[in-house]
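1. Sequence and predicted structure are below.
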Amino acid sequence: MSIKEIAKQVFEIESKEILNLSNLLTNDFEQAVQAVYDSKGKFIICGMGKSGLIGRKIAATFASTGTPSFFLHPGEAYHGDLGMIEKDDIVLLISNSGETDEVLKVIPFLKNQGNIIISMSGNPSSTLAKNTNYHLNIFVQKEACPLQLAPTSSTTASLVMGDALAVALMKLRDFKDKDFAQFHPGGSLGRRLLTKVKNVMKKNDLPICNEIENIKNIIHIITDGKCGLVVVVNNFEIIGIITDGDIRRAMESNENNFFSLQAKDLMSKNPKMINLNEKLTTASDLMNDNKVNSLLVVDDQSRLLGIVQMYDLGI
């Protein structure tokens, strides 16, 4: 079997196990989601070994999608970190066998404190499943590991079940891209949704001219302005825009009298404008909807303050 065929076999095995998860869903899934949604506390994920690594990712997904969450190592929990768990918190315990000693040791404390406990295991009859409020079945028939020893399909199933929980909660909360951006201000999405046009616009030495400017000067202004356009103004009022594309088209259609043309002969009226306080995502939508690469930035009185272009948006 070739290396590529081995990879394809792994994909096939794990994809089949993922698809089978839908057959294992019970009312516990819906009730668990509702419990987390109604909770006033945090959602704490706890698991050992590979389940713990998956748990860290699940906690990170929840934390970034509107559910306060963190990962708690069961060994550290049993040696002092249980104090991090408050009464209103809901705890998800992950163990594929459902018999992981370090995880089971946490249960008495949680029950005594009155925490809601959700478990995730591949055995609905396990000690873990029987001692929690809601159980999520992640049973897999076959690991992708040829020795059936290394957690492969089972860890993937755990991850997907965690994603299903997170997405269900996002739907219930009507979690939007702007909400996602609040938790990811450093990413490109966060930048577009949180940054305003005025923060990225070109505002110095703007390429402007009046309506009777001759074609030679217009070309120089466009070149020096480095925006590929010139804004035509009359007593500080924006009356049109000329792009380098307009210049090329004028050369083809007015070959004989090209150098006698003025700005008013070339300009497009009613150029697309945007208020300086709008978000970059609004600018992006406006450009895409109107199939333009530049917008004139104005204040509340429609006075020209700057120019914002597609590459300024960081898309």
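-> Now that the structure is in, tell me what you want to look at.
2. rest of the way, CA atoms for contacts and neighbours
-> OK.
3. Would you tell me what helix or strand the residue nearest the centre of the chain is located in?
-> Nearest residue to the geometric centre of the chain (CA atoms, centre = their mean): F180, 5.7 Å. According to DSSP states H and E, F180 maps onto helix 177-183.
4. Mind giving me the packing neighbours of that helix?
-> With contacts taken as 3 or more CA pairs under 8 Å, 6 or more residues apart in numbering; DSSP states H and E, helix 177-183 sits against helix 188-194.
5. all helices for the stretch 51-200 of the chain, in order.
-> Applying DSSP state H, counting those that start in this stretch to the stretch 51-200 of the chain gives helices spanning 74-78, 101-104, 107-113, 127-130, 153-173, 177-183, 188-194.
6. so which of these comes closest to F62?
-> Evaluated over the helices of the stretch 51-200 of the chain, closeness to F62 peaks at helix 153-173, with 5.8 Å, by CA to CA.
7. The structure to be compared is supplied as follows:
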Amino acid sequence: MNELREGPADFPPPPRPTAEEAAIATGRRVVETEAEALRVVAAAIGEAFAEVVALLAGIEGRVVVTGMGKSGHVARKIAATLASTGTPALYVHPAEASHGDLGMITGKDAVLALSNSGETAELRDLTLYTRRFHIPLVAMVGRPGSTLAEAADHTLLLP
């Protein structure tokens, strides 16, 4: 007579991936996640992006890129990439800008300010400086209606 057993079946557990297989799988997941993030950003590119490209291509001076914290790390990379591909650019730390580095920014430059919240206190003096001297200000923010977005001549809203 066949009796049904209660409890787990007597099947062996599935084989565990090797360290190499796990590393490969993790690497693929990371790249797939990053690729999806890039697709989202690509879909958000529109007219505002074209306006900023035209502005930055037409300035006589440099693209001054700034940001605090993680946005500062991204800003440094943007400045380095622009400079290495032929667009005069530099990074200015927003906290240092308030203590003498604002003089590095001229009326021929444009400022690209990065802040996810758009409320970074350290960007305040730099923002006021751009307004006072009529220096084009581009905000790259994650929040529409933020202080930085409202102060800027152009805003690139990140998804």
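-> The structure has been received and is ready for your questions. Quantities reported herein were computed from a predicted structural model and do not represent experimental measurements.
8. TM-score for the pair, please.
-> Overlay of the two chains. TM-score (TM-score structural alignment, normalised by the length of structure 2): 0.80; 139 aligned residues with a CA RMSD of 1.7 Å.
9. In a markdown table, list the helices of the stretch 51-200 of structure 1 along with distance to T26 of structure 1.
-> Formatted as a markdown table, these follow (distance: least, CA to CA, whole Å):
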| stretch | distance to T26 of structure 1 |
| --- | --- |
| helix 74-78 | 27 |
| helix 101-104 | 23 |
| helix 107-113 | 22 |
| helix 127-130 | 13 |
| helix 153-173 | 12 |
| helix 177-183 | 29 |
| helix 188-194 | 36 |
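10. Quick one: closest of those to Q9 of structure 1.
-> When these are compared by CA to CA, helix 153-173 sits nearest Q9 of structure 1, at 11.9 Å.
11. okay, and that closest one goes to which residues in structure 2?
-> No residues of structure 2 are matched to helix 153-173 of structure 1 when aligned by TM-score structural alignment.
12. Which residues does that helix contact?
-> Contact with helix 153-173 of structure 1 is made by 13-14, 17-18, 21, 29, 33, 37, 50-51, 54-55, 57-58, 61-62, 65-66, 96, 120, 122, 136, 138-140, 142-144, as judged by CA atoms under 8 Å, 6 or more residues apart in numbering.
13. The helix or strand harbouring T223 of structure 1: what's the following helix or strand?
-> Per DSSP H and E, T223 of structure 1 falls inside helix 215-225. Where DSSP H and E defines the elements, the next helix or strand beyond helix 215-225 of structure 1 is strand 229-234.
14. Which residue range of structure 2 does that following strand align onto?
-> Strand 229-234 of structure 1 covers no residues of structure 2 once aligned (TM-score structural alignment).
15. Report all helices and strands that that strand contacts.
-> Under the contact definition 3+ CA pairs under 8 Å, 6+ apart, strand 229-234 of structure 1 sits against strand 208-209, helix 215-225, strand 237-243.
16. can you rerun that using 6 Å?
-> Where contact means 3 or more CA pairs under 6 Å, 6 or more residues apart in numbering; DSSP states H and E, strand 229-234 of structure 1 is packed against strand 208-209, strand 237-243.
17. what residue of structure 2 matches up with L72 of structure 1?
-> L72 of structure 1 maps onto V92 in structure 2, with residues paired by TM-score structural alignment.
18. ok, and the closest non-adjacent residue to that match?
-> T66 (5.3 Å; CA to CA, 6 or more residues apart in numbering).
19. since we're on E21 of structure 2, how many residues are nearby?
-> Per other CA atoms under 10 Å, the neighbour tally for E21 of structure 2 reads 11.
20. host element of it?
-> helix 19-44.
21. hmm, back to that, tally of neighbours for the match of L72 of structure 1?
-> V92 of structure 2, neighbours per other CA under 10 Å, totals 24.
22. when you align them, which residue in structure 1 goes with A25 of structure 2?
-> Aligned counterpart of A25 of structure 2 in structure 1: E5 (TM-score structural alignment).
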